[in-house]
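Student: Have a look; sequence and predicted model below, questions after that.
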Amino acid sequence: MRQNLQNGVRLRPVDLARGHGLSTQAVRNYEEAGVLPAAGRTPHGYRIYTSLHAGALDAFLALVPGHGHQAATSIMRAVNQGALEEAFGLIDEGHAQLLDDRRTLQAVEGALRDLGPAAIPGPGSGSGSGGTFIGPLAGRLGIRPATLRKWERAGLVSPRRDPRTGYRVYSEADVRDALLAHQLRRGGYLLEQIAPLIAQVRAAGGLEPLEAALRDWRGRLSARGRALLAGAAELEGYLRERG
């Protein structure tokens, strides 16, 4: 919208809202949140917006797909407060998170490569004499034991019970399933999406069921990368306009 406006053109809240497919209340909310710089006022107290506010809204809406609503709000608030180093730091965090997620995907792919057909348990298998307990496994994954119990109820892991103590005992296959579930959760997958994947891997003796999920994951990471670039371009335009 900004490119169609001249500096100094006055916009009503409804003009700014319609130009961005928003409600006037949303525009007011964004101003109150610091996404937009403070609006001028008429003698009667009505808000006056300009091309600068349109540029701020353009930048914010472009930042959201890559950074998320909360981070995009924090970035714009920092910019409008003149705290550019804080804004740039938040942007850096978004790129660092994307890089971390890419490494997570690579770790998942590495874990899958280690799951050869002979190592994949069939239904009811994986209860050998060795194993690890819930506390050490939760610590290894950096999660709470309650999370592992939740995964068990969802069918992601199937530990056996020690006949003497009743404690859960996780075999090597269970540990691999837990690691795979943990990595997929970090990739944004829900338990109900992960459970059938793991079940199919066990039953089919192969990793083909995960190939589509991994392709989708890679595609979403690429989309986020492009969204980060688009958001940065819009923000740079807004920074130039602010002077």
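Tutor: Ah, there it is.
Student: switch to C-alpha atoms for all contacts and neighbour counts from now on
Tutor: Noted.
Student: what about G142, neighbour count?
Tutor: Counted with other C-alpha atoms under 10 Å, the burial measure for G142 works out to 10 neighbours.
Student: ok, it to G135 distance?
Tutor: Distance of G142 to G135, given as C-alpha to C-alpha, to the nearest Å: 10 Å.
Student: okay, which residue of this structure is out on the far edge from center?
Tutor: Residue distances from the centre of the chain (C-alpha atoms, centre = their mean) peak at P43, which lies 44.6 Å from the mean C-alpha position.
Student: In three-state terms, label that residue for me.
Tutor: Three-state secondary structure (criterion: DSSP: H, G, I helix; E, B strand; the rest coil) places P43 in coil.
Student: contacting residues for it?
Tutor: Remark: with contacts taken as C-alpha atoms under 8 Å, 6 or more residues apart in numbering, P43 is in contact with nothing.
Student: distance of it from L235?
Tutor: In this view, P43 and L235 are 32 Å apart by C-alpha to C-alpha.
Student: Could I get the buried residue list for stretch 163-170?
Tutor: Going by neighbour count (16 or more other C-alpha atoms under 10 Å), the buried part of stretch 163-170 is 168-170.
Student: let's bring in a second model and compare:
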Amino acid sequence: MRPIDLAREHGLSAQAIRNYDEAGILPPADRSDSGYRQYTAVHAQAVRAFLALRAGHGHQQAAEIMRAVNTGDTDLAYRLIDATHVALLTERGTRAEVATALNSLSTTDPAPIPGRPLTIGELARRLGVHPATLRTWETHGILRPRRGRGTGYREYDPAGVRDAEIAAQLRRGGYPLHRAAQFLEVLREAGGATALTAFLDAWQQRLTARSRHLVSGAAQLDAYLTLLDRP
């Protein structure tokens, strides 16, 4: 088989196949008398396995898995696969914690605070906490106040006040600092508590899709390993 024969099934270029070969993603290929690579059904399955693995593990991790298999280090390949599953399980846990935290909130996005930003003392009084508490939250990444020009004092704009009020609710609900920080980070990425529900739904869909990709990748890799085991 020629590079183009392997490439055609996946809509790739012959150069992509040669790149995979040089990267160790494919097993060593024999050469013809004229020096051209000669591929077999084993190489075709290697391409299928790599592309399936790439969808779930990412390009770099999938390439490392294939290189480990092709050099006979299957233990390393399995450990790389396990690492991805552990990371995905951790991400699932993070998403579940954020969803639980969202359900514990008694309000959605607080109303904007008119006028100038609040000082740390004003925000502390608003929340009924000590200013040192707000500084502790800042140390843990829960709050990210800006500094006033000229004064260098902490200033809390409406988004900062929102974060502080949500953090106060989470803390009253018994959430430790690191989990409150985790929730606020996701909240900022989503664009607010109102948008967070849609964000969580999309996040769950991504997790589900990635799990399916990992299953598909494992099936294609198993087929490749089966071919390698044959005499």
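Tutor: On my side now, so go ahead. Note that the structure is predicted; figures quoted are calculated from it, not measured.
Student: List the TM-score for the superposed pair.
Tutor: Put the two chains on top of each other and the TM-score (TM-score structural alignment, normalised by the length of structure 2) is 0.75; 202 aligned residues with a C-alpha RMSD of 3.1 Å.
Student: just to revisit the earlier point, now render the buried residues of stretch 163-170 of structure 1 as CSV, adding distance to R102 of structure 1 and secondary structure.
Tutor: Supplementary listing: the buried residues of stretch 163-170 of structure 1 in CSV, determined by distance: C-alpha to C-alpha, whole Å; DSSP: H, G, I helix; E, B strand; the rest coil:
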residue, distance to R102 of structure 1, secondary structure
R168, 33, strand
V169, 32, strand
Y170, 28, strand
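Student: Which secondary structure element is home to the residue positioned nearest the centre of structure 2?
Tutor: With distances taken as C-alpha atoms, centre = their mean, structure 2 has E91 as the residue nearest its mean C-alpha position (7.2 Å). Element membership of E91 of structure 2 [criterion: DSSP states H and E] is helix 74-104.
Student: Let me see the contact set for the equivalent of F60 of structure 1 over in structure 2.
Tutor: When structure 2 is aligned by TM-score structural alignment, F60 of structure 1 is paired with F50. Contact partners of F50 of structure 2, counting by C-alpha under 8 Å, 6+ apart, are 25, 62-63, 66, 217, 221.
Student: now swap in E97 of structure 2 and tell me
Tutor: 179, 183.
Student: now the helices for structure 2?
Tutor: Listed from the start of the chain, structure 2 has helices (DSSP state H) covering 3-8, 14-22, 41-57, 59-70, 74-104, 120-127, 131-139, 158-172, 177-190, 193-229.
Student: nearest to G148 of structure 2, of those?
Tutor: Proximity of the helices of structure 2 to G148 of structure 2 was assessed by C-alpha to C-alpha; the nearest stretch is helix 120-127, lying at 11.6 Å.
Student: Buried ones in the closest one, by neighbour count?
Tutor: Residues of helix 120-127 of structure 2 classed as buried by neighbour count (16+ other C-alpha under 10 Å): 120-121, 123-124, 127.
Student: Please apply the same query to stretch 77-90 of structure 1.
Tutor: Neighbour counts over stretch 77-90 of structure 1 (16+ other C-alpha under 10 Å) mark 77-80, 84, 86-87, 90 as buried.
Student: In structure 2, which residues correspond to it?
Tutor: The counterpart of stretch 77-90 of structure 1 in structure 2, counting by TM-score structural alignment, spans residues 67-80.
Student: what does stretch 27-45 of structure 1 give?
Tutor: So in structure 2, the equivalent range for stretch 27-45 of structure 1 is 17-35, judged by TM-score structural alignment.
Student: what's the spacing between the match of stretch 77-90 of structure 1 and its chain's center?
Tutor: From the chain centre to the centre of stretch 67-80 of structure 2 is a distance of 23 Å (C-alpha atoms, centre = their mean, to the nearest Å).
Student: what do you get for stretch 163-180 of structure 2?
Tutor: Stretch 163-180 of structure 2 sits 24 Å away from the centroid of its parent chain (C-alpha atoms, centre = their mean).
Student: Show me the contact partners of that stretch.
Tutor: Counting by C-alpha under 8 Å, 6+ apart, stretch 163-180 of structure 2 makes contact with 97, 101, 104-106, 110, 127, 134, 137, 140, 142-143, 184, all of which sit outside it.
Student: coming back round to it: need the helices of structure 2 in CSV with distance to G150 of structure 2, can you?
Tutor: Supplementary listing: those in CSV, determined by distance: least, C-alpha to C-alpha, whole Å:
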stretch, distance to G150 of structure 2
helix 3-8, 62
helix 14-22, 56
helix 41-57, 48
helix 59-70, 47
helix 74-104, 37
helix 120-127, 16
helix 131-139, 20
helix 158-172, 20
helix 177-190, 27
helix 193-229, 33
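Student: out of these, nearest to T151 of structure 2?
Tutor: For the helices of structure 2, proximity to T151 of structure 2 was assessed by C-alpha to C-alpha; helix 120-127 is nearest, at 13.2 Å.
Student: Around the aligned residue in structure 1 for L221 of structure 2, count how many other residues there are.
Tutor: Taking TM-score structural alignment, the alignment pairs L221 of structure 2 with L235 from structure 1. Close neighbours of L235 of structure 1, defined as other C-alpha under 10 Å, add up to 24.
Student: Check I4 of structure 2 too.
Tutor: Neighbours of I4 of structure 2 under the rule other C-alpha under 10 Å: 16.
Student: That one against H10, yeah?
Tutor: No - applying C-alpha atoms under 8 Å, one finds I4 of structure 2 not in contact with H10, separated by 10.2 Å.
Student: Which residues are in contact with the counterpart of W217 of structure 1 in structure 2?
Tutor: For W217 of structure 1, the aligned position in structure 2 is W203, judged by TM-score structural alignment. Under the criterion of C-alpha under 8 Å, 6+ apart, the contact partners of W203 of structure 2 comprise R95.
Student: Tell me the spacing between W203 of structure 2 and A99 of structure 2.
Tutor: 11 Å.
Student: so G121 of structure 2 sits right up against A132, yeah?
Tutor: No - if you go by C-alpha under 8 Å, G121 of structure 2 and A132 don't touch, sitting 9.7 Å apart.
Student: what about R8 of structure 2, distance to M1 of structure 2?
Tutor: 11 Å.
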